[in-house]
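Q: Give the three-dimensional model of this entry:
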Amino acid sequence: MKDLAPGAAQYFAPKGGLPAQTDLHTGRAVFTEAYAVIPKGVFSDIVTSFLPFWDKTRAWLIARPLSGFAETFSQYVMEVAPGGGSDRPEPDAGAQGVIFVTEGEFDLTIAGETHRMTPGGYAYIPAGTAWSLRNNGSELAHFHWVRKAYEAVEGLDKPEPIVTNEQLIEPSVMPDTNGAWATTRFVDPNDLRHDMHVTVVTFQPGGVIPFEETHVMEHGLYVLEGKAVYKLNRDWVEVEAGDFMWLRAYCPQACYAGGPGRFRYLLYKDVNRHANLRPFGR
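A: Prediction:
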C-alpha cells in the first residue's frame, strides 16, 4: 500500500458536444463479429441515454449483453451534474456493480455508509445491496459503472462491499516483463466469491502483450491514458485515451504501447465460474 498521491494518474473523461458541420467523417468506429471499437469522438451528446430515477445525469451506454457477442455485462460512462444523482440507481436486485471514478467528486452511500469518491476511486457493490449516489459539488462528475448479474454458488458467501482508490494499491507486475506491464487489482484473484474483475492495466512506453491472448473471458477496455496499437482478432487498431474496446469470448488480443507516456486502461472480465451449458433456457 502507498499514500494517496493526487495527480499521479490521469483519467480521460468525455466532454460531449457535437463535431462541427465542417468536420470530415474520419472516425475509427467499427463493429465486427469478434470486437467493437468506440472511439472517443463518438462520445457526443446525440448518443447519450437518460436513466429512470437518476437526476441531472446522462450516460453513454457503451456495452450491453448481445446474443452471439459479449453476453455477461453492461458498461456505462456516467456524467452527473452538480446536485444530480440517484436514490434508486440499480433496478435489478440480482445485479452487482463496480464504479470507477475518472473526474470530479461525489458521495456514494452503500449499506448506510457514505464515502467521498474522487478520481481513481473504486467501489464494488454486491447484488441486492442498497446504495445511492449524489454529486454535492460544483463540477461535473464522471465515472464508469459496470453491471453484471451475480452468479451465486452454493457454499460460497456473497462478497462484501469494497471502497478504495487505485492510488492506494500497489500494482502487481506481470512476470518476466521488467516492470513494463502491471495490473492494479481491487479484488484478490483467489477469492472465488467474485465472478467478475475490474482492474487497471498499465504498460510503460514500449511495453507489449507478447502473445495473442485467446480465452473464454469477455472484455471491456476503456483507455484511461496514453495510446497503443492493439491487436483485435485479425486487425491491428490504433487506440488512444477515451477509446473503448469491446471483445467477445475468444477474440485474440495483443498490444504494443505506443508512448511517449504510459498506456493505461480500465479492464472488465468475467471469472471464476463454470460455462453456462443452458444459455437459452434449454
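Q: Could you use CA atoms for every contact and neighbour count after this?
A: Will do.
Q: For the strand of greatest length in the chain, name the packing helices and strands.
A: In the chain, with assignment by DSSP state E, the single longest strand is strand 74-86. Strand 74-86 is packed against strand 55-63, strand 131-134, strand 141-149, with contacts defined by 3 or more CA pairs under 8 Å, 6 or more residues apart in numbering; DSSP states H and E.
Q: Turn these into TSV, including distance to M78 and mean neighbour count.
A: Listed next are the helices and strands packed on strand 74-86 as TSV, based on distance: least, CA to CA, whole Å; neighbours: other CA atoms under 10 Å:
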stretch	distance to M78	mean neighbour count
strand 55-63	5	21
strand 131-134	12	20
strand 141-149	5	23
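Q: Save these as CSV, and put in distance to E79 too.
A: What follows is the helices and strands packed on strand 74-86, written out as CSV (distance: least, CA to CA, whole Å):
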stretch, distance to E79
strand 55-63, 5
strand 131-134, 12
strand 141-149, 5
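Q: out of those, which comes closest to Y35?
A: strand 55-63 (11.3 Å; CA to CA).
Q: Which strands or helices does that closest one pack on?
A: For strand 55-63, where contacts count as 3+ CA pairs under 8 Å, 6+ apart, the packed elements are strand 74-86.
Q: orientation of the strand it packs on relative to strand 141-149 in degrees?
A: 120 degrees (axes from the mean of the first three to the mean of the last three CA atoms, to 10 degrees).
Q: moving C-terminal of strand 74-86, what's the next helix or strand?
A: Going down the chain from strand 74-86, the next helix or strand is strand 95-103, by DSSP states H and E.
Q: Report the angle between that following strand and strand 74-86.
A: Using the same axes, to 10 degrees, strand 95-103 lies at 70 degrees relative to strand 74-86.
Q: Which elements pack onto the host helix or strand of A254?
A: Using DSSP H and E, the element containing A254 is strand 253-257. Judged by 3+ CA pairs under 8 Å, 6+ apart, strand 253-257 is in contact with strand 208-213, strand 227-232.
Q: Which SSE is immediately downstream of it?
A: Sequence-wise, the next helix or strand downstream of strand 253-257 (DSSP H and E) is strand 263-270.
Q: between that following strand and strand 141-149, how big is the angle?
A: 30 degrees.
Q: tell me what strand 263-270 is packed against?
A: Counting by 3+ CA pairs under 8 Å, 6+ apart, strand 263-270 packs on strand 196-203, strand 219-225.
Q: Turn those into TSV, including mean neighbour count.
A: As requested, these are exported to TSV (neighbours: other CA atoms under 10 Å):
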stretch	mean neighbour count
strand 196-203	23
strand 219-225	25
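Q: Same list (these) but as JSON lines, adding distance to A254.
A: As requested, those are arranged in JSON lines below (distance: least, CA to CA, whole Å):
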{"stretch": "strand 196-203", "distance to A254": "12"}
{"stretch": "strand 219-225", "distance to A254": "12"}
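Q: Let's compare: structure for the following, please.
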Amino acid sequence: RIAIGRVGSGTRELALKLLSANGIDPGGDSTFLPLDGMDAATALVSGRVEAAMLSGDSTTRALMLRLLDIPGISVMSFDEAAAYTRLFPYLEDVDLPPGVLDLRRRQPRETVHLIGPTVELVARDTLHPALSDLLIEAAGEVNGAPGILQREGQFPSPAVHDFRVSEDATRYYKSGKSFLYRALPFWLASVTDRLLVLLLPLAVLVIPALRTIPALYRWRVRSRIYRYYGALIAIERDARMHTNEEQRRALIEELDEIERSLNTLRMPLAFADAFYVLREHVGFVRMHLNAGESQSHSSAV
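A: As a prediction, the model looks like this:
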C-alpha cells in the first residue's frame, strides 16, 4: 500500500511514472492510495500504508523530523538517483547531507539521495520583456531562499529541460533588468519602452528622409537660378537670329525685366556666389545686345 498523492496532483503523476519504471503498475499486487502531505504521513504512522511519496511544500523539515523520530520509519535513499535523472530529464538529484535536519542528533546520519522534478516557468513568445523580468524576479524572491533541499539562489536558474530559455530570460540572468527598468519607475519605464518600440521604426524612415532635405533645398534654390539661365539663353539665341532694331529693343526689355526680378530675389548666403555669377552673365548678355545695337547704328550711318 503506497500513498501516491491526490488525484490530479503533480505528486501522483510523478509517482505513477516512477513506480511504473520499476514494474509497479495499478491493478497489480500494490494498492495506490490518494493521500499526500499530512494525510499520507498520518497513514504511514498508523500503518495504513507501507510507503508514502512526498514532494514539494509537503516535505517540510518539521514533518520529516517527526517521521524520523518514529521507530521503523526512515527516508528512502535513491541510490540510483543518477539513473533516474538520465531516464527522466526533468528530474534533479537532491542530497540531504548528514545533520541537515538536526545537527545535534545528526539527522539524517548518512547522506540521503533524493530526486525531484524541476518546475519550469513557461510563457508564450509574445510575453512582454518587462513582465518576463518581473516573473523571474518574483520567482527569485519566493524560491531563492536557502532550505534543506536547496542552496540560496539555486532557483530559479536558466537550466534547459523541456523548453528553451527565452532571450529575455537569458539577458536577465546575465545582466539583470534592462537599463530603463533599473533607472525608472516601472510605469514610466513601461511607457518609455512602448514609445521606443513605436519610434524606432519611424526613426528608420525619418532619418534617411531628413538627409534628403538639404539636397531638396539646394535643388529648389538652384532651380530658380537655372530658370533665369534658361531665359538668358533664349534671349541670346534670339539676338543671334534677329538683327532688327525693334526686336533687339524687345530683347533688352526682357533682359531689364530679368534684372529687376533679380534685384527683388532673396537668395541664401550659401548661394551668393551662384547669384552674383548669374548677374555677371546678365551683364554679359546685355553687353552682347548693346554691341549688336552699336553695329546696327554704324551700318546705318
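Q: quick one: TM-score?
A: TM-score for the superposed pair, counting by TM-score structural alignment, normalised by the length of the first structure: 0.21. Supporting figures: 100 aligned residues with a CA RMSD of 6.5 Å.
Q: quick one on the thing from earlier: so of the helices and strands packed on strand 253-257 of the first structure, which one's packed in deepest?
A: Of all those, strand 227-232 has the most neighbours on average by mean count of other CA atoms under 10 Å, namely a mean of 22.
Q: Which is the succeeding secondary structure element to that one?
A: Taking DSSP H and E, what comes next after strand 227-232 of the first structure is strand 235-240.
Q: Tell me which helix or strand comes right after that next one.
A: Counting by DSSP H and E, what follows strand 235-240 of the first structure is strand 244-247.
Q: For that next one, name the packing helices and strands.
A: strand 35-38, strand 219-225.
Q: now do 10 Å
A: If you count contacts as 3 or more CA pairs under 10 Å, 6 or more residues apart in numbering; DSSP states H and E, strand 244-247 of the first structure packs onto strand 30-31, strand 35-38, strand 55-63, strand 219-225, strand 227-232, strand 263-270.
Q: so how far is F244 of the first structure from the closest residue in space to R264 of the first structure that isn't next to it in sequence?
A: In space, and not counting its chain neighbours, R264 of the first structure is closest to T202: 4.5 Å by CA to CA, 6 or more residues apart in numbering. Here T202 of the first structure is placed at a distance of 16 Å from F244 of the first structure (CA to CA, to the nearest Å).
Q: again, but for V237 of the first structure
A: V237 of the first structure is 12 Å from F244 of the first structure, by CA to CA.
Q: The two: which has the busier surroundings?
A: Set side by side, V237 of the first structure and F244 show more neighbours around F244, with 22 against 13, by other CA atoms under 10 Å.
Q: Look up the closest residue to that one, ignoring the ones flanking it.
A: Y222 (4.4 Å).
Q: returning to that earlier point: go through the helices and strands packed on strand 74-86 of the first structure and name the closest to Q253 of the first structure.
A: strand 55-63 (18.2 Å).
Q: quick one: the residue nearest to R264 of the first structure and T183 of the first structure, what's the gap?
A: Distance of T202 of the first structure to T183 of the first structure, given as CA to CA: 6 Å.
Q: anything in contact with each of the two?
A: With contacts defined as CA atoms under 10 Å, 6 or more residues apart in numbering, the residues shared by T202 of the first structure and T183 are 171-173, 264-266.
Q: my guess is R182 of the second structure meets A189, correct?
A: Yes - counting by CA atoms under 10 Å, A189 is a contact partner of R182 of the second structure at 8.6 Å.
Q: Tell me the buried residues in the helix or strand where L134 of the second structure lies?
A: Take DSSP H and E as the rule and L134 of the second structure turns out to sit in helix 129-143. Within helix 129-143 of the second structure, the residues scored as buried using 16 or more other CA atoms under 10 Å are 129-130, 132-133, 136-137, 140, 143.
Q: and the helix or strand just after it with helix 129-143, angle?
A: Proceeding N to C from helix 129-143 of the second structure, the next assigned helix or strand is helix 167-175, under DSSP H and E. Counting by the same axes, to 10 degrees, helix 167-175 of the second structure points 60 degrees away from the direction of helix 129-143.
Q: tell me which residues in the helix or strand following helix 167-175 of the second structure are buried?
A: Per DSSP H and E, the first helix or strand lying C-terminal to helix 167-175 of the second structure is helix 179-183. For helix 179-183 of the second structure, the buried set under the neighbour-count rule, 16+ other CA under 10 Å, comprises Y181.
Q: Which strands or helices does helix 179-183 of the second structure pack on?
A: In terms of contacts (3+ CA pairs under 10 Å, 6+ apart), helix 179-183 of the second structure is packed against helix 129-143, helix 186-241.
Q: Give me whichever of those helices is most buried.
A: helix 129-143 (a mean of 16).
Q: A257 of the first structure touches P210, doesn't it?
A: No - the pair A257 of the first structure / P210 is not scored as a contact, 11.3 Å apart, by CA under 10 Å.
Q: Compare the helices and strands packed on strand 263-270 of the first structure and give me the one nearest V80 of the first structure.
A: Across those, V80 of the first structure has its closest neighbour in strand 219-225 (18.8 Å, CA to CA).
Q: elements contacting that closest one?
A: Strand 219-225 of the first structure packs on strand 35-38, strand 55-63, strand 74-86, strand 196-203, strand 235-240, strand 244-247, strand 263-270, going by 3+ CA pairs under 10 Å, 6+ apart.
Q: I'd like those as CSV, with distance to E103 of the first structure appended.
A: Output for these, formatted as CSV (distance: least, CA to CA, whole Å):
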stretch, distance to E103 of the first structure
strand 35-38, 20
strand 55-63, 14
strand 74-86, 9
strand 196-203, 16
strand 235-240, 18
strand 244-247, 17
strand 263-270, 14
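Q: out of those strands, nearest to L133 of the first structure?
A: With CA to CA, the closest approach to L133 of the first structure among these belongs to strand 74-86: 5.2 Å.
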